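# coords below, sequence missing:
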């Protein structure tokens, strides 16, 4: 009997140690599930059942049990009953994870939005586009190429826009042209564009040193906004989503996500140490905030001077508990609206006759960052080294987790949007589309 008790005590001790060791991971796991559930259900208008069987149905996130409160617009996630996280909805700001009970009733500001233009045809409005058939487009091959990335490839939407006209469009079951889909890190490209707009309006210069007060007494004072936009500041950052890292702690445990990268030391050389960092994007969001006298002005600007201005009326930028846009990760929009974003770059910042940012901003974001091996510009990804061997080298694109993409092909007058739950053979997909259009 004594031996049996000792064995039980030993097992209990082992269980306690395992729980203690894994508790931080459970915190982040439950946080991801609660946050994603709240956004999927209340921002994208999906059901809980659909969310659990698709977006949250991968290891280890599928260990969490999710519940929603439709009246209060909250979502909770629990892992084996050991830890529970809650996400709430704030009007105009999407969902956010709470850190204590007071967050649920804390006051907040919401961005002011413009009314959608539902009478002008796409792309300059949201009405049905004018029928156009291009003699140089092999529509059968085009549709075969698009169809091939659905099913096992887990595409949710593909929109192909040629000469301002949608020439192919397909959605998975449960999705349509009005479905908001999370862009993940494509949000970084939206952030970069905000800087392009601000520079065009002479509100700042990206060549200026980053206005970070805490850096003024050390070498970090020499980091420019340009270095930050290119992820080439030399600052320490761990972007690892398989473990507890700077990125996961920031997204699921921080109240103000603009501060975490600010507090990191230099571990490399400025302008010579490319390191992909979501913390840098959120630091840049904080820099945008500091250009405005009030928080309301900051919240409104992203919409009034960019997003709503080009008719991306479906887009929702989600904010952290401090009210700062999570520019690294959390922008939701319909695939067509993501397509409008690509068209803005295809037209070199000109939107239906109005210049939104300077034409040379396109050259800026698509210029390779030193030490990135030609793969990265200013919060955009590049093909300058022919990583996609059958695709023009001047293609550049917004890139998000699980295969979210907005490809911009200037010479072909082409924008391609793909939203998904998994990656695919991108070169084959893009090659097929290009081959279906005779140039």
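Here it is on my side, so go on. Every value quoted in this text rests on a predicted model; they were computed, and no experiment measured them.

# Going by C-alpha atoms from here, please, whenever you check contacts or count neighbours.
Noted.

# buried stuff in the one helix or strand residue 8 maps to?
Element membership of residue 8, judged by DSSP states H and E, is helix 2-38. Neighbour counts using 16 or more other Cα atoms under 10 Å place 25-38 of helix 2-38 among the buried residues.

# The stretch 151-300 of the chain: strands as residue ranges?
Along the stretch 151-300 of the chain, counting by DSSP state E, counting those that start in this stretch, strands occupy 155-162, 165-171, 181-182.

# Most tightly packed of the ones you listed?
strand 181-182 (a mean of 26; mean count of other Cα atoms under 10 Å).

# That one - contacts with which helices or strands?
Packed against strand 181-182, as judged by 3 or more Cα pairs under 8 Å, 6 or more residues apart in numbering; DSSP states H and E, are the following elements: strand 331-333.

# thinking again about what came up before, right, so of the strands of the stretch 151-300 of the chain, which gets closest to residue 414?
The minimum distance between residue 414 and the strands of the stretch 151-300 of the chain falls on strand 155-162, with 4.8 Å, by Cα to Cα.

# thinking again about what came up before, need the strands of the stretch 151-300 of the chain in TSV (columns: distance to residue 316).
As requested, the strands of the stretch 151-300 of the chain are exported to TSV (distance: least, Cα to Cα, whole Å):
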stretch	distance to residue 316
strand 155-162	18
strand 165-171	21
strand 181-182	9
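
# Residue 358: which of those strands is closest?
strand 155-162 (22.7 Å).

# Can you check what angle separates the closest one from strand 165-171?
170 degrees (axes from the mean of the first three to the mean of the last three Cα atoms, to 10 degrees).

# circling back: just name whatever secondary elements the helix or strand following the helix holding residue 8 is in contact with.
Per DSSP H and E, helix 2-38 leads on to helix 48-53 as the next helix or strand towards the C-terminus. On a contact count with 3+ Cα pairs under 8 Å, 6+ apart, helix 48-53 meets helix 2-38, strand 64-69.

# List the contacts of the next helix or strand after the shortest one.
Scanning forward in sequence from strand 64-69, with DSSP H and E defining helices and strands, the next element found is strand 74-79. Outside of strand 74-79, the residues within contact range by Cα atoms under 8 Å, 6 or more residues apart in numbering are 26, 30-31, 33-35, 37-38, 63-69, 84-89.

# one step back: now for the strands of the stretch 151-300 of the chain, which one comes closest to residue 278?
Using Cα to Cα, these put strand 181-182 closest to residue 278, at 15.8 Å.

# residues in contact with the closest one?
In contact with strand 181-182 (Cα under 8 Å, 6+ apart) are residues 44, 330, 331, 332, 333, 334, 335, 419.

# Make sure the fifth one is actually in contact with residue 318.
No - using Cα atoms under 8 Å, residue 333 is not in contact with residue 318; the gap is 11.4 Å.

# next, the one to line up against it:
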């Protein structure tokens, strides 16, 4: 769908498939479903907020000046892919959810939505899980919940159970840990799936100040700590494919 048949009008491509189950009874990881949802949202809000409503409603209020969000030929924003951000802007998005949808005193998202997004989806609670990729799914977030009765285990065993994350293509992650008031953003090329997400969060928590500690600031990590735990060298794979510059595609709007 993203690259071949159906790529011109992805939402219609998805909608024209047969329905397998009743709504609210099953859950499955699906870029197509996310894009169909983006089409529905666009139909509901663009008359009020304009064609570039993601910027009007979200990116600009958050100060996400780097945001690039692509559309297909029909004009639908690709809800399950093709969003490009700097790490700082990704952290802004994470902070919006860490702060229950509130930014600078303005409630950009309903508070109940931000809270419910980090809870297990109802189909999972009802036993409607499909496939490995749906374990611990919230509302488009991956959860770290330990639910033995549902055969769901934390995928980040050393992180708190309230941790939830946005997991993108080839190792892009926004980790949110409400109990630690912590956001960790990791962007990189992990197409071979060798990056240890659990270790990354463990190191971040080792540097951060735990909520139970009385100190008001965290000590800076020593050079020995960094050298021992982080690969600070820059390694470039000359054979890695170079993606097309999204800012030069016709389907992309980049506010000036």
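Good, I have the coordinates. The structure displayed is predicted, hence computed values, not measured ones.

# Quantify their similarity with the TM-score.
Overlay of the two chains. TM-score (TM-score structural alignment, normalised by the length of structure 2): 0.69; 191 aligned residues with a Cα RMSD of 1.9 Å.

# quick revisit: and the helices and strands packed on helix 48-53 of structure 1 as a markdown table, adding distance to residue 51 of structure 1?
Below are the helices and strands packed on helix 48-53 of structure 1 laid out as a markdown table (distance: least, Cα to Cα, whole Å):
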| stretch | distance to residue 51 of structure 1 |
| --- | --- |
| helix 2-38 | 7 |
| strand 64-69 | 10 |
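
# Go through those and name the closest to residue 297 of structure 1.
helix 2-38 (26.2 Å).

# Can you list the helices and strands that the closest one packs against?
By 3+ Cα pairs under 8 Å, 6+ apart, helix 2-38 of structure 1 packs against helix 48-53, strand 64-69, strand 74-79, strand 83-90, strand 94-97, helix 246-253.

# What are the boundaries of the strands in the stretch 101-250 of structure 2?
For the stretch 101-250 of structure 2, the strands defined by DSSP E, counting those that start in this stretch cover 102-103, 106-107, 142-143, 164-167, 173-177, 182-186.

# in structure 1, what residues pair with the fifth one?
Per TM-score structural alignment, the counterpart of strand 173-177 of structure 2 in structure 1 is residues 405-409.

# so which of the helices and strands packed on helix 2-38 of structure 1 is the most packed in?
Among those, the stretch with the highest mean neighbour count (mean count of other Cα under 10 Å) is strand 94-97, at a mean of 28.

# What degree of burial does the alignment partner in structure 1 of residue 19 of structure 2 show, as a neighbour count?
Residue pairing (TM-score structural alignment): residue 19 of structure 2 is matched to residue 266 of structure 1. Other residues near residue 266 of structure 1 come to 16 when the count uses other Cα atoms under 10 Å.

# From residue 371 of structure 1, how far off is residue 266 of structure 1?
Counting by Cα to Cα, to the nearest Å, the gap from residue 266 of structure 1 to residue 371 of structure 1 is 16 Å.

# tell me the contacts of residue 159 of structure 2?
144, 198, 201, 202.

# and if you look at residue 386 of structure 1?
392, 393.

# For residue 195 of structure 1, which of the helices and strands packed on helix 48-53 of structure 1 is the nearest?
With Cα to Cα as the measure, helix 2-38 is the member of these nearest residue 195 of structure 1 (27.6 Å).

# For residue 122 of structure 2, see how far away the counterpart of residue 313 of structure 1 in structure 2 is.
Matched across to structure 2, residue 313 of structure 1 falls on residue 65, judged by TM-score structural alignment. In this view, residue 65 of structure 2 and residue 122 of structure 2 are 35 Å apart by Cα to Cα.

# related to what we said a few turns ago, the helices and strands packed on helix 48-53 of structure 1: which one's closest to residue 228 of structure 1?
Using Cα to Cα, the helices and strands packed on helix 48-53 of structure 1 put helix 2-38 closest to residue 228 of structure 1, at 26.4 Å.

# With distance to residue 251 of structure 1 as added columns, please give the buried residues of helix 2-38 of structure 1 in a markdown table.
Shown next, in a markdown table, are the buried residues of helix 2-38 of structure 1 (distance: Cα to Cα, whole Å):
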| residue | distance to residue 251 of structure 1 |
| --- | --- |
| 25 | 13 |
| 26 | 14 |
| 27 | 12 |
| 28 | 9 |
| 29 | 11 |
| 30 | 12 |
| 31 | 9 |
| 32 | 9 |
| 33 | 12 |
| 34 | 12 |
| 35 | 10 |
| 36 | 12 |
| 37 | 15 |
| 38 | 15 |
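
# and the two most separated of those residues?
For the buried residues of helix 2-38 of structure 1, the maximum inter-member distance is 20.0 Å, found between 25 and 38 (Cα to Cα).

# Residue 165 of structure 1 maps to what in structure 2?
Under the alignment (TM-score structural alignment), residue 165 of structure 1 maps onto nothing in structure 2.

# Ok, residue 32 of structure 1 next?
Residue 32 of structure 1 maps onto nothing in structure 2, by TM-score structural alignment.

# related to what we said a few turns ago, to residue 156 of structure 1, which of the helices and strands packed on helix 2-38 of structure 1 lies closest?
helix 48-53 (13.2 Å).

# tell me, the closest one lands on which residues of structure 2?
Taking TM-score structural alignment, helix 48-53 of structure 1 hits no residues over in structure 2.

# from memory residue 328 of structure 1 sits against residue 286, does it?
No - the criterion here is Cα under 8 Å, and residue 328 of structure 1 misses it with residue 286 at 11.6 Å.

# Just give the nearest non-adjacent residue to residue 121 of structure 2, would you?
residue 138 (5.0 Å; Cα to Cα, 6 or more residues apart in numbering).

# Run through the residues that contact the spatially most central residue of structure 2.
With distances taken as Cα atoms, centre = their mean, structure 2 has residue 166 as the residue nearest its mean C-alpha position (2.6 Å). Going by Cα under 8 Å, 6+ apart, residue 166 of structure 2 touches 140, 141, 142, 173, 174, 175.

# which position in structure 1 aligns with residue 162 of structure 2?
Per TM-score structural alignment, residue 162 of structure 2 is aligned with residue 394.

# swap that for residue 201 of structure 2, please
By TM-score structural alignment, residue 201 of structure 2 lines up with residue 430.

# which residue packs closest to its match, ignoring adjacent ones?
Closest to residue 430 of structure 1 by Cα to Cα, 6+ apart is residue 391, at 6.9 Å.

# just residue 176 of structure 2 next, same as before
Spatial nearest neighbour of residue 176 of structure 2, excluding adjacent residues (Cα to Cα, 6+ apart): residue 183 at 4.7 Å.
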